[in-house]
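Enquirer: here you go, sequence then predicted model.
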Amino acid sequence: MAPSSTSPFETPIPPSTTDVLVVGGGINGCGIARDLSGRGVRVLLCEQDDLAAHTSSASTKLIHGGLRYLEYGEFGLVRKALAEREVLLRVAPHLIAPMRFVMPHDPGMRPAWMIRLGLWLYDHLARREVLPASQAIDLAHDPAGAALQPGWRRGFAYADGWVDDARLVVLNARDAADRGATVLTRTRCTALRRTPDGWLATLQPRDGGPAWSVHARVVVNAAGPWAESLLREQAGIAPARHLRLVRGSHIVVPRLFDHDSAYLLQASDRRVVFAIPYERDYTLIGTTDVEHRDDPAAACIDADETAYLCREAGRYFRRPVSPADVVWHYSGVRPLLEDASDDPSAVTRDYRLELDTRDGAALLTVWGGKITTYRTLATEAARRLAPLLGATTDDWTRCAPLPGGDATRLFGTDGGPMAAMRRLLDHIGTRWPWLPAPVRERWVRAYGTSCLDWLQGAQRPADLGDEVAPGLYEVELRHWVTREWARSADDMLWRRSKLGLHLSPAQREAVHDWIARHVPAAPLPDAAHQVPPNAAHHVPPNAEKP
């Protein structure tokens, strides 16, 4: 029996039958749900926690080809990712932005000719329209050199994309729902049983409510780090492949430099470490590659990882970096396809789709993948399932903006989608001059044109509701709850936004209190309300659960 729903803030009533059940609310699951829904397929997506609660919100926040993958001969993956980088810059110009990367040259790591060759391939493996070509730079004269120790004189610069990874997941889910999908968060798939005409799935709400059954013609296993265990434990199927779980951890420290370029640093172990401008006041440093053998949900940085990231950053920057500087950190587990490599960094980041159609019950399992290629993965998955579902095989998502990414519709195509987003920002500043500049800039980056929905008719700040925390009005909180499935302060302050980095404990507590008053059956207080030992008034080290 399906649970009832009487409030717009509560879980919607799920269907008892569906064409496709997608298990997993990360980037791949939400991307597949969106693609199939746009083809007229009935989709039900269930996620055991919040959307993007695990791997998909724990990335380095990059839309990139993966320059370092060239060293491992992953030319096909890099070409695919580079081509997709251009697509995503066009369809999500509010969430994804070009970013310049500076690579100080360490001749003891890789000779200059090798770097130049790699960058030439990076420039030419796929067609490039938005981003500039790479170049050699003199760090003594480039602004990026000022933050580096004097010994770094020569370098290279290239371009990639930066992304708000958690919001990318949420907006794929939002578009799927707008096209007819049902999205159930905090709902676990506890059993999958083959039937003569599909699958019978048992779904269990995390709040302890009664479980119910759903019949699906097709099941998509997009459970990420749990994909192998879902087959074995819920479906009773012996997996044909195995995952290698690799933990990637990141640290956030007060800003190390005063410009908008990022750095790719050649680490002493021949890996690479990124240092990226983050949330205006901070620098994001990552990532590590550590074998993870515990529960993926319990992934957390250890002291050795923190020391490693601080040490490698300290080799380059004038300002020393120590564990005491870390104001926040997060970790996620990458579900990589098992291979014979002894080096976790060398394990392929490409994906593989495995379709099992035994006994007339189709099961598609997603193995591996990376955030940059999620849309191509979703398209390939939809094409493979289309003949079973009577759906079209058109690659419709290639040109369809994600919600809020359609500024060209309102402000013209001159200069492309990113220029239209800048005109949107100017329009909001002119039409609503009383809205603080940091708020309108954040809203345009997070929501694009969607923020106009709640700005229409607003004449003064009071029309946006109470300012629950600095720059956070009730209208945005209600949007997160009613349109983006947020239910806790963690959801709101660490995934729908990163406001947790900027708010004091008392201000974060005010958000929790608002949830307690307005959201029925809100989860218990979570880690976002704990005060960290070494982060002044900022945020707990493990505030965003991986």
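Expert: It's in.
Enquirer: use CA for all of it now, contacts and neighbours both
Expert: Will do.
Enquirer: where exactly do the helices run in the stretch 151-300 of the chain?
Expert: Under the criterion DSSP state H, counting those that start in this stretch, the stretch 151-300 of the chain contains helices at 165-178, 227-229.
Enquirer: what helix or strand is P320 on?
Expert: In the assignment (DSSP states H and E), P320 maps to no helix and no strand.
Enquirer: and it, what does it touch?
Expert: 313-314 (Cα atoms under 8 Å, 6 or more residues apart in numbering).
Enquirer: before we move on, what about G429?
Expert: Counting by Cα under 8 Å, 6+ apart, G429 has contacts 435, 437, 440.
Enquirer: cool, and L265?
Expert: 103-104, 272-275, 312-313, 316.
Enquirer: now, which of the contacts of G429 sits nearest G198?
Expert: R440 (47.7 Å; Cα to Cα).
Enquirer: what angle do the helix or strand encompassing the closest one and helix 165-178 make?
Expert: With elements taken from DSSP H and E, the one containing R440 is helix 437-447. Orientation of helix 437-447 against helix 165-178 (axes from the mean of the first three to the mean of the last three Cα atoms, to 10 degrees) gives an angle of 60 degrees.
Enquirer: put this next to the first one:
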Amino acid sequence: MSSETPEYDLVVVGGGVNGTGIAMDAAGRGLKVMLCEMHDLASATSSSSSKLIHGGLRYLEHYEFKLVRQALAERESLLRNAPHIMWPMRFRLPYQSHLRPAWMIRTGLFLYDHLAKRELLKGSNSIQFNGGSPLVSEISKGFEYSDGWVDDARLVVLTAKAAQEQGADVRTRTRCTRAERDGKYWSVTLTDQITGDQSHLRCKAMVNATGPWVSALFKDTLNIPAPKQIRMVKGSHIVVPKIHDEPEAYILQNADERIIFVIPYEDDFSLIGTTDVDYEGDPKKAVISQEETEYLIGIVNDYFKNKLSPSDVVWSYSGVRPLMDDEGGSAHTASRDYTFEVDEEKGKAPLISVFGGKITTYRKLAEAATDRICGFFPKAGESWTRHAPLPGGDFTSQEDLLNAFKIEYPWLPSGLAHRYVRTYGTRTRVMLEGCESMGDMGRHCGGNLYAREIDYLLNHEWARDAEDIVWRRTKLGLRLTAPELSGIQDYLDHHSQQFSRKVVHSA
């Protein structure tokens, strides 16, 4: 390669929650970092979770006390660092004596309350269900505890944004098609997935954080044997019009020892999931099966007065979780813990590969991986992310920020202001800079989506197409019609053409 080949300390392959977390942490410690993602940020597993920041109550049954303790501790950090996209939520567990005895549930909840320090979240308690409960009349007792809700895709995007603001070079729609060791460096080839153009760079260390593709990257790109395999498990969710008006989520036990969540979602809907099914094939092609839909609906109908049918499903999604392969056991008992493998030889550039993990512990995983990476960079700084707000999260209360926006933007409809608080937090001010009325918001694209927001997502959050905007940057796809979605794509295509003309003219 020529002397003009760009050089980085670290290249991170994979734009999910783990990859962006490592890129953010490493860039903040002073490393020169580049992150590449072959699709959009959070386009696979990281946008297909149950949207929970939780310790994993059911993991206690499998004796994963270390994982639960770590996840419980992380809840507090994440809730403080991103109050716009995360908030506490109470969970109700209806009691079914033939599934788990009361003493077992009480013991589990006691551990859940005390395994880690808890400041923001209320402890557990027993509850009684009366005639006004949304549950069937046969269920009269239960338990209640606290966990957290998260907009998973926005968590990834904001972590990538934080990485960029720490100096990282973030490239989406960019595939790492070849990487080979050249002494103390990796020689890396990147391919633009839109234009097909190739670029070359070199780096002193690499991270393989490609989630379900972590083992395949060794064969397809690195041309070296994978140190271990992952177990791909498909988890599917359905979204239906809300089946009750309470703010609490429900955690439902089933005879197969699995649990299903019913979570209030986007004000007017209920999110139901998840399944656990072993999966083979391309993770991007995972879709819910009829059997999974019927399974989820069947469990909900066993508990709730309001009965569902498949025709009630307004949206579904499936994600493939890359779990550590224990070569045995059922999919739902496979460990959600993580590990990373370090491939290093004296005098040669190192490779760190991430296996497993869960969204709640992403920051801790990133910190541990970056600690290991920094062993190769003696001048790197110390860990710093535990108390670092994500972009837009530098405030304490959604209510206080909403009240501030009412004063700053009295012309902004309350529903729209509320959504901006829960999506962009204080970065709403960047998006609305110069706006003095709704007339300044530009074209109305359906629902409460305006051109001003689309432009912000294009210019600040790597959005490229309608799916990026209405399903990952927001969840407005639940409310938009097919013609409105087509109109958004037309707007984006026009914007892309204008951008191309500017580039040609400036050249």
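Expert: Everything's here; your move. Worth saying up front: this structure is predicted, and the values here are computed from it rather than measured.
Enquirer: TM-score for these two?
Expert: Once superposed, the chains reach a TM-score of 0.96 (TM-score structural alignment, normalised by the length of structure 2), with 497 aligned residues with a Cα RMSD of 1.6 Å.
Enquirer: before we move on, the earlier item: buried ones among the contacts of G429 of structure 1?
Expert: The neighbour-count criterion (16 or more other Cα atoms under 10 Å) marks 435, 440 among these as buried.
Enquirer: residue in structure 2 paired with G73 of structure 1?
Expert: Alignment note (TM-score structural alignment): G73 of structure 1 maps to Y63 of structure 2.
Enquirer: so which residues make contact with the helix holding R440 of structure 1?
Expert: By Cα under 8 Å, 6+ apart, helix 437-447 of structure 1 touches 94-95, 167, 403-405, 421, 424-425, 428-429, 451, 471, 497.
Enquirer: which ones are touching the residue lying farthest from the centre of structure 1?
Expert: Among residues of structure 1, the one most distant from the C-alpha centroid is P196; the distance is 37.2 Å, by Cα atoms, centre = their mean. P196 of structure 1 makes contact with 359-361, according to Cα under 8 Å, 6+ apart.
Enquirer: again with G356 of structure 2
Expert: Counted by Cα under 8 Å, 6+ apart, G356 of structure 2 has contacts 211, 230, 321-324, 336-339.
Enquirer: quick check: the farthest pair among those?
Expert: R321 and T339 (14.4 Å).
Enquirer: OK, contacts around S215 of structure 2?
Expert: 226, 228-230.
Enquirer: trace it over to structure 1, please.
Expert: S215 of structure 2 maps onto E228 in structure 1, by TM-score structural alignment.
Enquirer: ok, its match to P436 of structure 1 distance?
Expert: E228 of structure 1 is 48 Å from P436 of structure 1, where distance means Cα to Cα, to the nearest Å.
Enquirer: what's the burial count for the counterpart of G319 of structure 2 in structure 1?
Expert: By TM-score structural alignment, G319 of structure 2 lines up with G332 in structure 1. Residues within reach of G332 of structure 1, counting by other Cα atoms under 10 Å, total 28.
Enquirer: one more: the one 5 residues further on?
Expert: Residues lying near L337 of structure 1 (other Cα under 10 Å) number 19.
Enquirer: now for the longest helix seen in structure 2, which elements pack on it?
Expert: For structure 2, the longest helix by residue count, based on DSSP state H, is helix 482-506. Here helix 482-506 of structure 2 is seen to pack against helix 466-467 when contacts are counted using 3 or more Cα pairs under 8 Å, 6 or more residues apart in numbering; DSSP states H and E.
Enquirer: show me what the helix it packs on is packed up against.
Expert: The contact analysis (3+ Cα pairs under 8 Å, 6+ apart) places helix 466-467 of structure 2 against helix 482-506.
Enquirer: now do the contacts for the spatially most central residue of structure 2.
Expert: Centrality entry for structure 2: nearest residue to the mean C-alpha point is D152, 2.9 Å, by Cα atoms, centre = their mean. Residues near D152 of structure 2 by Cα under 8 Å, 6+ apart: 46-49, 51, 359.
Enquirer: related to what we said a few turns ago, next one: the longest helix of structure 2 to chain centre, how far?
Expert: 27 Å (Cα atoms, centre = their mean, to the nearest Å).
Enquirer: test my guess that K358 of structure 2 contacts M324.
Expert: No: under the criterion of Cα atoms under 8 Å, K358 of structure 2 is not in contact with M324, lying 11.2 Å apart.
Enquirer: please enumerate the shared neighbours of those two.
Expert: Joint contacts of K358 of structure 2 and M324 (Cα under 8 Å, 6+ apart) are 336-338.
Enquirer: which of the residues you listed tops the neighbour count?
Expert: That'd be R336 among those, by other Cα under 10 Å, with 21 neighbours.
Enquirer: can I assume that residue sits in a helix?
Expert: No: assigned with DSSP: H, G, I helix; E, B strand; the rest coil, R336 of structure 2 falls outside any helix and is coil.
Enquirer: map it onto structure 1.
Expert: Aligned partner of R336 of structure 2 by TM-score structural alignment: R349.
Enquirer: report the contact partners of that match.
Expert: Going by Cα under 8 Å, 6+ apart, the list of residues near R349 of structure 1 reads 77, 336-337, 368-370.
Enquirer: do S331 of structure 1 as well
Expert: 58, 247-250, 299-301, 545-546.
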